[in-house]
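Undergrad: pasting the structure only:
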C-alpha cells in the first residue's frame, strides 16, 4: 500500500484519462484534503502524547493507519488522519479515545428484535449557505440542491417549510433532491417530516423468516441486470477482486444467495478497518482499492460489499443519505442485497466493522440484514445525476448528502459552502 501511495499524484493525473476540468479540480482538492506535513501530525499527536516521534509515525504509516500522498514531492497527510488514529487506542495509547456510548443504539436493536420493526417520525431541517469567501452578486445565478427522503423504508414525506421556488425531484429519482435556481440568493433550506420503518429479520438462524410487509411503504423495485453488473471505475470487477471473490465464495453454491451475501459481509466486516477518507474525487477504483488497503469509510465499505456480492451472483444496490439521531445528523452510506424468498435486505458494513472492533458479535450480526430507524435515505444509486443535472463539477459527484451549490456556473466545494442540519423526533 505504501508503494501505491508513494506514486506522484501529478503523474497519476496525467495518465488517468480524466477530463481536464476534473483533473484540475482533483489536483486542487488534493492540496486541500492532504494538507498536514509530518511535523503537523507529530505536533497534533504530541499535544496529547509527548513521547510520540518519527519512528512511531513511520510505524503507523507502515501499518496503513495514516493516509498520505505526495504533494509537490513532499509527504502530506489527510487533515482527518489523527481522528482515524483515535479508533485504535492499542496502537496509539497516548491519544484520547472517548468510549462510544451504545446504550441508545442497543435499545433500538432490542426494540426491533422484540417488536419485529421500529418506526420513527422525524422532522429534519437542512440549510446550505455560500461561504463568506464566495461572492454572490445581485445578478448572480445560484443553483442549489438538498437531499430529500426516498426509499422503500420511507413513507408520508411532508414538506413543512422551504425557501420559495423549490422544485422536488420525483420520488423514484436515483438521487432525490430539492432544487432551486435564483438570482443573488446566498442560502436555501428545506424542512420536512417523514416516517421511517426499520423491519427486523434474523439472517443467522437456519431458516430466516421474511420481515412483515407494511402497506404504507412501497416495496423496492425488483432486481434487474444492473444489480449484478460492474460499474467502472469504482465497481469495476478487477482481476484482484475476482480472485478475492473466488476465495470468499469457495465451496458455497451459487444458488445459495444468502450464504454468499453472508460470506461477503463476513469478509468485509472482519478484515476492513475504518479510516476517514479524502473526497472520493481523489480515489481511483474504490472497491479494488479497499480490497488492497483494507481501510474504508462507510461508502467504501458499502461499495466493496456490493462489488463482492455482484461477483458472487447476489444482486446488490447502493443506498445512502443521512444518519439521524436525537443528538446529531451526519452523512452515511450502506448497501442493499437481494435474497430469493426474503426480498431486499440491508447491510451496514461500516457499523458491522465497528462492532467487530469493539468485540460485539451480536451487534455485528445485526447489521447484516437490518438497519435501525435512525436514517434518512435519499440515494438509491451511486454516481447518478441530480435533478436537474448539474452542469458544473459537483462537490460530490457520487451521491447527494451535504447538498450542492453552483454560482454563475462554478460548482462550490465543501470548503466554499456551509451546511446546517437539525432533527427532531416526533411522537
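TA: That came through fine. Small disclaimer: the values here were computed from a predicted structure and weren't measured.

Undergrad: CA only for contacts and neighbour counts going forward, please
TA: Will do.

Undergrad: which parts of stretch 132-143 are buried?
TA: By neighbour count with 16 or more other C-alpha atoms under 10 Å, stretch 132-143 contains the buried residues 136, 140, 141, 142, 143.

Undergrad: same question but for stretch 187-204, I mixed them up
TA: Of the residues in stretch 187-204, those with enough neighbours to count as buried (16+ other C-alpha under 10 Å) are 187-203.

Undergrad: what's near enough to touch residue 356?
TA: For residue 356, the set of contacting residues under the criterion of C-alpha atoms under 8 Å, 6 or more residues apart in numbering consists of 269, 270, 364.

Undergrad: near the first one, how many other residues are there?
TA: Okay, so that is residue 269. For residue 269, the tally of surrounding residues (other C-alpha atoms under 10 Å) stands at 25.

Undergrad: which ones are touching it?
TA: Under the contact definition (C-alpha under 8 Å, 6+ apart), the residues listed for residue 269 are 349, 350, 352, 353, 356, 364.

Undergrad: next one: it from residue 250, what distance?
TA: From residue 269 across to residue 250, the span is 18 Å (C-alpha to C-alpha, to the nearest Å).

Undergrad: comparison target below:
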C-alpha cells in the first residue's frame, strides 16, 4: 500500500502494473520494435484499460526509446572508441571483457549496442585496465590529489567541533539552452530548474537574477524544489533559461554514542513517513527483505542496524555509472543483485534496507558543490533518537575507504560543506505539475522541459552549471 502525505504527490505508482508476459518476453530478447507495436495496438484497441494501465503501457514505449538512446554504439564503433584509450586492445580481448561484464552493452534488435559511458565503467568494474589507458595517468594523479584535499577538509571539520559549523556562501549560475529547431517557433516551452530548498544544512538562499523575469518559485520546503518558467520558442535559434543565486551551506559532524540510542515513537510522523515502501524503487521485495535481515541479524539498536547496512554496501557494491534512472524497474534490487551502482543507486539501496528493518531513512540530493570539482550527486539521511536526522553518503565512503582508509566512515552520520540540496525525496510531482513524463522520473538535478506536444528529453537541450565560493 502507498500512503500519500501532503507535499508527496507520487509519480510512479503506475510502475507497479505488470506488463503482459508476451511484451515482457519481447523486451527481454531486445525486440523493442515488436514490443512497441503490440503496446500501441493495445492502447488503440482496448477500451477497458484503466488510467494506471494506460500510463504504464505508454511509459514503456518511452522507456524503450530511452534505453536505445543510452546505447548509441555498434560493436565496431565501441571497439574503435576504446582503442583511443587502449590502443593495443584486440577484438578477442574486447569480447572477453563483454563476457566478464566489464563492458556494458545490450542486445537490441539482434545487435550488440554499447552504453555511452562504457569506457568509464570498464575502469570502475575492471580497474586493472586503467594502467593500460594512455589517458588515465593524469586522471589518476588529479583524483589522488583531490582525495588528499578532501581528507584534509574532513579532518578540519572534525576538529572544528560538533553540530552545524563552517558556513560558506556559494554563488551558482545555471543556464539551460534548448537546441535550435527542437520546438516550433512561437510555441510555449515550459521549464523547471532545480532550486535550493531550505534545510538545516543550507539554511539561507537568495535569488539574484532570473531569465525570463517572470517565474514561479516552489515553497522553500518543497521536497523537490524548482523555479518554473514559460517562454516562447525561438525556433531556429537557442531558447535560453537562466538563474543566478547564492546560498549558505554548512558541514555537520557529531560524535554518536550507540549506548544512548532510544526506541522510536512509531506513531510519530517522522517514523510513519520514512519507513514506508515507495514503489518501484523502494520496495520490500522478498530478496531485499532477506538481505536486510541477514545483514542486521538480531541487532535491535537502530543506529547499529544502519551502520551494518552502510558498511555492507561500501564493502560489497562497486561504483559504476548508471543508465538513465527512468529505465530501471527497481533500482535498489538491481544494485543488490548486480553489486554495482552509482551514488543515487547506492543511496536507494541504503534507504530501502534501512526501512525494511525499521530505521527511518530518506533521500537527499542536488550537487556536490566543491568549486574545484562539482557535479550531480545523491546521498541519504537516517533518523535515530535522540540525535535526529543524520547523514549517510555510501558512495563517497565507498571511494574514500578503498583509497584513503578509515576516514571514509566520516560519511556515516556526518557530511561536508560541499553540498547543494534541491531534493529530500524521490519522484515527487513538481509545482506546477508536468504534463508529460519527466526525463528523470526519480531525481531533479539539471532541469526538466516540455512543450504542448511532448517532453523535451536530454538530446533536445544542454545545460551549464557554474559554482564559485563567495565567502
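TA: In hand now; what should we look at? Model, not experiment: these values are computed from the prediction.

Undergrad: can I get the contacts of residue 356 of the first structure in JSON lines including distance to residue 243 of the first structure and secondary structure?
TA: Rendered in JSON lines, the data for these read as follows (distance: C-alpha to C-alpha, whole Å; DSSP: H, G, I helix; E, B strand; the rest coil):
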{"residue": "269", "distance to residue 243 of the first structure": "19", "secondary structure": "helix"}
{"residue": "270", "distance to residue 243 of the first structure": "18", "secondary structure": "helix"}
{"residue": "364", "distance to residue 243 of the first structure": "26", "secondary structure": "helix"}
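
Undergrad: re the thing from before, which one of the contacts of residue 269 of the first structure is nearest residue 414 of the first structure?
TA: Of all the contacts of residue 269 of the first structure, the one with the least separation from residue 414 of the first structure (C-alpha to C-alpha) is residue 350, at 23.0 Å.

Undergrad: the second structure: which residue goes with that closest one?
TA: Using TM-score structural alignment as the criterion, residue 350 of the first structure maps onto residue 395 of the second structure.

Undergrad: not counting sequence-adjacent ones, nearest residue to that match?
TA: Of all residues beyond its chain neighbours, the one nearest residue 395 of the second structure is residue 343 (5.0 Å), with distances taken as C-alpha to C-alpha, 6 or more residues apart in numbering.

Undergrad: can you tell me what sits against stretch 280-300 of the second structure?
TA: 12-13, 15-16, 277, 305, 308-309, 312, 329-333, 336, 348-349, 351-354, 356-357.

Undergrad: endpoint to endpoint, stretch 437-449 of the second structure covers what distance?
TA: Looking at stretch 437-449 of the second structure, the gap from its leading to its trailing residue is 10 Å under the measure C-alpha to C-alpha.

Undergrad: returning to that earlier point: which among the contacts of stretch 280-300 of the second structure end up buried?
TA: 12, 15, 277, 305, 308-309, 312, 330-333, 336, 348-349, 351-354, 356-357.

Undergrad: now, the residues you listed that are in helices?
TA: Cross-referencing those against helices under DSSP state H gives 305, 308-309, 312, 331-333, 336, 348-349, 351-354, 356.

Undergrad: quick check, residue 245 of the second structure in contact with residue 171.
TA: Yes. When contacts are counted by C-alpha atoms under 8 Å, residue 245 of the second structure is listed as touching residue 171 (5.9 Å).
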